[in-house]
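This is a predicted model, with the sequence first.
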Amino acid sequence: MKIKSVTMAALALVGASTLALGAHAQGRLIKPGGNWAGMLDETDGGHLFGNPDAETKLVEFMSYTCSHCATFARKGDAAIKLSHVPTGKVSYEIRHLIRDPVDLTATLLTHCGEAKKFGGNHEAIMYRYDEWIEKARTATQAQRSRWQFGTLSARLQAIANDLDFYEIMETRGYRRADLDRCLSDEAKAKVLADTSAADVQRYGLKGTPSFVLDGELLEGTHDWPSLEKRLKDAT
């Protein structure tokens, strides 16, 4: 999916007065007995699965409102985590391109809580993509007005309510009060928006999903079959 006004739309949504957070890495898990499958780090703009010192480093740039990203999440994510990450030879980082308010809402929710929860949160949102994106497409004018006016937290909470994000995350064990706190974190929102804009500029990203392998943007590679071939060639 092509990126449309990522930088300006995301920053305008968050607000220029918000203070940014510094880069951080939280929630590191212990490598279990030589198998890197359980290793997870929170990075400055996403989450990294596997060995942070792996020889081959794969980065996915994705958007929650991108249908192709949802397809990749169902087909490519599991294959990478099962076949490549456990060996310690390949690390896999998921980073976010914030395209619109719905995207920002989903991203903040998947980042909610400890870093070790991200993988399951990401799957929960992506696996029900077809359901909630249809609600977004058919939203009433009154709903869309709530998404566009008011404080940032009020707008994002309205989106989470209208698209059943609360219900999805509650199945993950979250309480609504906890989710509201995450949706009210304007500093986190600005970090995500700023990082998204910087990634677009740094790599010249034109659509999602896009993949960077060992620092090089893989041109013409936007699905699992084409990425799988590139990974096999690299490893």
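Happy to help now that I have it.

going forward, measure contacts between C-alpha atoms and count neighbours the same way
Will do.

Going along the chain, name the helices of the protein.
Counting by DSSP state H, the chain has helices at residues 6-14, 67-83, 101-110, 118-127, 129-137, 141-148, 152-162, 165-170, 176-183, 186-203, 224-234.

Included below, for side-by-side comparison, is a second structure:
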Amino acid sequence: QKSSDEKGRAVLYDIAEEEKAPAEEQQPPAEEFECTTNATCEDIEYCAMAVGAVGGNCEPVAGECGYAANHVWVVYECGSEAGCPSCSSGFDCSAHVCAATGAAPPGEEGITADEAQAALDAALAAINAAEAAGKDAGAARALYEQAQNEFAAGDYEAAKQHAEEALSMANAAQPLPEEQPEAPAAEELPAGQPSSFPWITALILLAIIGLVGIGAYWFLIRGTGKRGR
């Protein structure tokens, strides 16, 4: 049997557990956040967090006269959309950018020398690589040389176009056909020197005729001797 002290301690332990259980049940669950930084959200969203919070929810980026990108709102310089400003006098709005009246729209300016030179460099590298691999890049090199001449004349647009075509031709170049070994030339006799082949043939024929004649003579003599007996 348990002593009175042991019984008392057991009762106190049960009371403490009963008081502890409701307190644990009343604790709110840990808050779950959809995001902690903008990187967690889509490109057109941002992480909206309350002051002092460690996380928040992804919300769409919104604004006027612009577009959402990289978790921020990019504002147009001008435009016909609601909230977009107009360009100042002497400028027109083209592709949401103010450009001088009569100027080419952004992205449609003439080819620069740097752009043409970059195309020439890329074409030359491809041609050299094709030739080093044993491929037929002759047509590509000819077109590249034409582009070089156009570049020297200041026609950067044509130079860039032909350089890009030369690049494509070099990349599609086919291996060169294998060279067939030449058959050894027949040895020629010096002028005026007859070939020894007819003489050898004649000697062989004479030897055969001689053997046949000797054989016939031997059989003839042998037959005559038999009849004389």
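Thanks, I have the structure now. None of the values given here were measured: they were computed from a predicted structure.

Just the TM-score for the two chains, thanks.
The TM-score (TM-score structural alignment, normalised by the length of the second structure) is 0.17; 57 aligned residues with a Cα RMSD of 4.3 Å.

one step back: in JSON lines, list the helices of the first structure along with distance to R95 of the first structure and mean neighbour count.
Formatted as JSON lines, these follow (distance: least, Cα to Cα, whole Å; neighbours: other Cα atoms under 10 Å):
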{"stretch": "helix 6-14", "distance to R95 of the first structure": "14", "mean neighbour count": "18"}
{"stretch": "helix 67-83", "distance to R95 of the first structure": "12", "mean neighbour count": "17"}
{"stretch": "helix 101-110", "distance to R95 of the first structure": "10", "mean neighbour count": "23"}
{"stretch": "helix 118-127", "distance to R95 of the first structure": "11", "mean neighbour count": "18"}
{"stretch": "helix 129-137", "distance to R95 of the first structure": "18", "mean neighbour count": "14"}
{"stretch": "helix 141-148", "distance to R95 of the first structure": "24", "mean neighbour count": "14"}
{"stretch": "helix 152-162", "distance to R95 of the first structure": "20", "mean neighbour count": "21"}
{"stretch": "helix 165-170", "distance to R95 of the first structure": "20", "mean neighbour count": "18"}
{"stretch": "helix 176-183", "distance to R95 of the first structure": "18", "mean neighbour count": "17"}
{"stretch": "helix 186-203", "distance to R95 of the first structure": "8", "mean neighbour count": "20"}
{"stretch": "helix 224-234", "distance to R95 of the first structure": "16", "mean neighbour count": "13"}
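
Show me the one of these that comes nearest K57 of the first structure.
helix 224-234 (9.9 Å; Cα to Cα).

So which elements touch the closest one?
Packed against helix 224-234 of the first structure, as judged by 3 or more Cα pairs under 8 Å, 6 or more residues apart in numbering; DSSP states H and E, are the following elements: helix 67-83.

Quick one: list the elements packing against the helix it packs on.
Counting by 3+ Cα pairs under 8 Å, 6+ apart, helix 67-83 of the first structure packs on helix 118-127, helix 224-234.

of the helices of the first structure, which approaches D41 of the first structure most closely?
Comparison of the helices of the first structure against D41 of the first structure by Cα to Cα identifies helix 118-127 as nearest, at 9.8 Å.

Now do that closest one: which elements does it pack against?
helix 67-83, helix 101-110, helix 165-170.

let's see it at 6 Å
Applying 3 or more Cα pairs under 6 Å, 6 or more residues apart in numbering; DSSP states H and E, we find helix 118-127 of the first structure packed against helix 101-110.

quick revisit: mind giving me CSV with the helices of the first structure and columns for distance to E216 of the first structure?
Shown next, in CSV, are these (distance: least, Cα to Cα, whole Å):
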stretch, distance to E216 of the first structure
helix 6-14, 21
helix 67-83, 18
helix 101-110, 25
helix 118-127, 25
helix 129-137, 29
helix 141-148, 37
helix 152-162, 34
helix 165-170, 34
helix 176-183, 33
helix 186-203, 8
helix 224-234, 12
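
quick revisit: any chance of CSV for the helices and strands packed on helix 67-83 of the first structure, columns distance to H68 of the first structure?
Putting these into CSV (distance: least, Cα to Cα, whole Å) gives the following:
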stretch, distance to H68 of the first structure
helix 118-127, 11
helix 224-234, 10
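
Indicate which one of those is closest to C182 of the first structure.
If we rank these by Cα to Cα, the stretch that ends up nearest is helix 118-127, at 13.3 Å.

For L213 of the first structure, which of the helices of the first structure is the nearest?
Of the helices of the first structure, nearest to L213 of the first structure by Cα to Cα is helix 224-234, at 8.3 Å.

quick one: the nearest residue to I80 of the first structure once chain neighbours are set aside from K57 of the first structure, how far?
Once flanking residues are discounted, I80 of the first structure sits nearest to Y92: 7.6 Å by Cα to Cα, 6 or more residues apart in numbering. Distance, Y92 of the first structure to K57 of the first structure, using Cα to Cα, to the nearest Å: 6 Å.

As a check, name the ranges of all strands in the second structure.
Remark: strands assigned in the second structure by DSSP state E are 45-49, 56-60, 66-69, 72-75, 91-94, 97-100.

what about G56 of the second structure, how many residues close to it?
19 (other Cα atoms under 10 Å).

Mind checking the helices and strands packed on helix 67-83 of the first structure for the one nearest to R176 of the first structure?
Going by Cα to Cα, the one of these nearest R176 of the first structure is helix 118-127, 14.7 Å.

OK, contacts around the residue nearest to I80 of the first structure?
By Cα atoms under 6 Å, 6 or more residues apart in numbering, the contact set of Y92 of the first structure is 48-49, 58-59.

That one and A70 of the first structure, how far apart?
17 Å.

swap in D178 of the first structure?
For D178 of the first structure, the distance to A70 of the first structure (Cα to Cα) stands at 25 Å.

same question, Q143 of the first structure
Taking Cα to Cα as the measure, Q143 of the first structure falls 24 Å from A70 of the first structure.
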